[in-house]
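*Asks:* My questions are about this predicted structure, shown below with the sequence.
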Amino acid sequence: MTIQLRNLAPCFEGVIPSIIATAATDGTPNISYLSHVQLVDDEHVALSNQFFSKTAANVRANRAAALLVVDARNGEQYRLDVRFERSVESGELFQDMAVQLRAASAQIGMADVMRLRGIDIYRVEAIRHVPSPIENTVFLTAASPQLSAAAEIVRRLSEETEIGAIIDAMLDGLRDRLGLANSMALLMDPAGERLFTIGSRGYEHTGIGSEVAVGIGVIGTAAAERRPIRVSDMSRVRRFGSAIRTSATEEHRTRIIQLPGLPDAMSQIALPMVAHGVLRGVLFAESAKRLAFSREDQAVLAIMAAQAAGAIALSESEAVESVAAPASPPDSPPAGRPFRVVHHAYDDSVFIENEYLIKGVAGRLLIHLLRRYLQERRTEFTNREIRLTGELRLPDYKDNLETRLLLLRRRLEDKGAPIQLIRVGRGRIRLALAGSPLLNTSLSRC
């Protein structure tokens, strides 16, 4: 069977370093290990060129070289006879490799050291399997794209109109149709500095409201660069480099919600969710297996991320058109026992019965709704009237109120709080109380 480059896709996942052999003009050989080799197309590969080296000098003088790549699934080796064609210092391919290198380097604290200087493009002239004394199963076919599953997930996404349902359709589809047990969706905070978790599947705790700074770790880098990040062997890097992680029991003290994650993750993939040129969030998945995500998987997930981003953008624009809530008589006091709500105004953090709930704009939103209830006994509100309320200090544009309310609603559900937000129609919510709230606002830091 003729071996083609596409058959060797697992050899280019960066799990086992590749080796390049070159020769100087006088025939002196040189061997170097390569940090990154990328499949370009059926005839070309790209090699990272991070430092000036003997290899670089040799290939400029003698364009012929030999490349040894290893299939991480079974240890099978392949020799590629290659010929140097050109160097590239910009463009899509360069950016893709640079982002992957930065993401991996950031995990080991070397983001400022391991920078891509350029990439060298080689034409592959021959591929030969290197015989092994140990018999192994040789894989020569790459996994086929799961297009039918992708089509079904896209169909479900296209039917949803509310942001929460869109997120659920995407994550459920990844789990049920694509077999990705561990995934999460994070949406961008309007300030553009952080992403917050709005949905997850397969983790011990949901992590709703947990945050990742833009530019930090695999998730943050995908957001900052607006490019997919795929890591096939996390044992080579420090997982979740500087991402905030804390135990759930420390939430009350730190006001930091734990980010979900697999402690033994070996593969991770993060894809930016972009619509109309605006970053809406990041889709993230991980696995305890090495080489869990192929290039085809990345393409399928990119479709999901783009479709979800467009649906979210449309949902946000339609919610602005909601009509005013109909006038209704004041509600009767709830029958349950009273519960204590403490609001710390300096960071708008909210505690219910001494348990931390949320902070920031979402916390401010909850306190606003509770005050309106205590003053007017109102429980139903529209997004439009909330958006126009001056005390909330929402920006005049792109306030992403829909996502903030969704975050608040899911966090209340996650905590089993005596306060719940119920969506009763497009751009309309209802405050559901299991008792009478006793609101206390503190101006000092606790």
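*Replies:* Structure's in. What do you need?
*Asks:* all contacts plus neighbour counts: C-alpha atoms, from now on.
*Replies:* Will do.
*Asks:* Show me where this structure has its helices.
*Replies:* Along the chain, the stretches classed as helices by DSSP state H are 54-61, 92-107, 147-159, 163-176, 217-225, 251-254, 295-319, 360-376, 383-387, 401-415.
*Asks:* Just say which of the ones you listed is most tucked in.
*Replies:* Highest mean neighbour count among these (mean count of other CA atoms under 10 Å): helix 217-225, with a mean of 26.
*Asks:* quick one, that one and helix 92-107 angle?
*Replies:* If you take axes from the mean of the first three to the mean of the last three CA atoms, to 10 degrees, helix 217-225 sits at 140 degrees to helix 92-107.
*Asks:* what sits up against helix 217-225?
*Replies:* With CA atoms under 8 Å, 6 or more residues apart in numbering as the contact definition, helix 217-225 has outside contacts at 99, 103-104, 106-107, 195, 212-215, 228-229, 239-243, 268-272, 279, 281-282, 284.
*Asks:* okay, now the one to match up with it:
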Amino acid sequence: MTLSLTELAACFEGVIPSILCTVGADGTPNISYLSHVTRLDDEHVGLSDQFFSKTARNIRENPRAALLVVNPHDGAQYRLDLQYCETVGSGPVFERMAADLRATSAQVGMTDVMRLRGVAIHRVLGLRAVRSPLAAAPPEAWRGSALPRMAAVVDAFADRTELGEIVDAALDALEAAFRHGATMILLHDPARDCFVTLGSRGYGRTGIGADVLPGEGLIGLSGKEGRAIRVSDASRLRRFGAAVEASSEQENRTRSVALPSLPGAMSQIALPMATQGRIRGVLFLESPKRLAFSAEDEAALALIARQLAAAIALSEADAAEAAPDAPIPRRPSEVASPHIRVVHHAHDDSVFIEHDYLIKGVPGRILIHMLEAFLSAGQVDFSNREIRTDRALRLPGLKDNLETRLLLLRRRLEDKNAPIRLLRLSRGRIRLHVAGYPIVISDRKSGAQ
């Protein structure tokens, strides 16, 4: 039976290093291990040009080489006879492999150290299976086409109009359709230029409010570069944020929320949620199984991420236009007990409720604005339009992502089981619910720390 490189796609996932054999002019062989080998088409492969000097010298002297690749599903081995063609330092092939190397580097914290020098392109002259004394492991059962699973996920959130419902429906549907392990949806916060967790499934805690900087780990790199990044075997990599202990003490100290982690994650995939030329966020999935996400899964999830971005953008636009022109009803406040201590630090708009860190940035500023309106005028009902046009809030421009910020604030209050909650009344309208009387201490006014 004639084999093709297409049939060996799993061998190029980077799970098991490939072995390259070259021969010098004097006939002395040399062996090198390669972590990055890419199938370019049915006749060519690309090898990362990070060779030791002996390998590079051998290729210059003798352009023929042999490459051993391994199928991580069943352990089957294949030999490729190669003819060196050229080394490229730019262009689509180089950028593709450089991006893969950056993804690996981001996982081990060496983004600025591990850089691709070039891609050595080789023509495949021959391909054959290598006989093994041991029988190959039986392949895993095929899960079926990813297309029906993709359709099921998109159908789940396509008719939703409220941002929170869209996020929850997508997370639940992804969990049911792909059965991978854990999922996060992070949206971009333009004011702080980071990706903030709005929802998750499959973790021990929600991680609502955890943020990732552009270029940081798989999530940040996917968001920064606007491309899908897939890791099929993370056993040799350090998962970003895994060493950070999640606790109230840690949150209070750092004024930040630790990113949730799936113990023993082996496969990870991050996909940009892009629409109309703008990165709205990142969809992130991981699994305790190696090779959990195939190339077909990646294509399906990429489309889901795009549809999710479009649904979120439409939800933001609808909420912005939904507030009625009539005045919002205002209810008198009732002084109640117990008192709720709320501390606001103006330099980063971080908010602490009863000494526990809640949130920072624009959502923190919005909460303090609502509490002050409640204390001064007894206001409990607010509209998106009212919040958006209030100059005192200093919202960042037209694309203020207000609906996203309100959802993040609402979910952080729920996640912390705070005595203050935001209730959604209808599209573009929310209600402040306070189980007590808030005592707001802000260094913006009083100089309190």
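*Replies:* Yep, it's here. Just so we're clear, the structure is a prediction, and the values are computed from it rather than from any experiment.
*Asks:* didn't Leu101 of the second structure look like it was pressed against Arg115?
*Replies:* Yes - using CA atoms under 8 Å, Leu101 of the second structure is in contact with Arg115, at 7.2 Å.
*Asks:* Now for Ala292 of the first structure: which residues touch it?
*Replies:* By CA under 8 Å, 6+ apart, Ala292 of the first structure lies in contact with Ser232, Ser267.
*Asks:* List only buried entries from the contacts of helix 217-225 of the first structure.
*Replies:* Neighbour-count burial (16 or more other CA atoms under 10 Å) is assigned, among the contacts of helix 217-225 of the first structure, to 99, 103-104, 106-107, 195, 212-215, 228-229, 239-243, 268-272, 279, 281-282, 284.
*Asks:* What is the neighbour count of the residue nearest to Ala210 of the second structure when sequence neighbours are not counted?
*Replies:* The spatial neighbour of Ala210 of the second structure that comes closest, neighbours along the chain excluded (CA to CA, 6 or more residues apart in numbering), is Val257 at 4.5 Å. Val257 of the second structure has 24 neighbours, counted by other CA atoms under 10 Å.
*Asks:* Just give me the match in the first structure for Val257 of the second structure.
*Replies:* By TM-score structural alignment, Val257 of the second structure lines up with Ile257 in the first structure.
*Asks:* Asp331 of the first structure versus the aligned residue in the first structure for Ala146 of the second structure, what's the distance?
*Replies:* With TM-score structural alignment as the criterion, Ala146 of the second structure lines up with Gln146 in the first structure. Note on Gln146 of the first structure: its distance to Asp331 of the first structure, by CA to CA, to the nearest Å, is 52 Å.
*Asks:* And Arg290 of the first structure, by the same measure?
*Replies:* 56 Å.
*Asks:* of these two, who's got more company?
*Replies:* Neighbours were counted for Arg290 of the first structure and for Asp331 using other CA under 10 Å; Arg290 has more, 20 against 12.
*Asks:* tell me the contacts of the more buried one?
*Replies:* By CA under 8 Å, 6+ apart, the contact list for Arg290 of the first structure reads Ser232, Asp233, Met234, Met266, Ser267.
*Asks:* Do I have it right that Leu408 of the second structure meets Phe195?
*Replies:* No - counting by CA under 8 Å, Leu408 of the second structure stays clear of Phe195, with 11.9 Å between them.
*Asks:* quick revisit: wait, the residue nearest to Ala210 of the second structure sits on Glu245?
*Replies:* No - if you go by CA under 8 Å, Val257 of the second structure and Glu245 don't touch, sitting 9.9 Å apart.
*Asks:* Show me which of the contacts of Arg290 of the first structure is closest to Pro190 of the first structure.
*Replies:* Nearest to Pro190 of the first structure among those, counting by CA to CA, is Ser267 at 29.5 Å.
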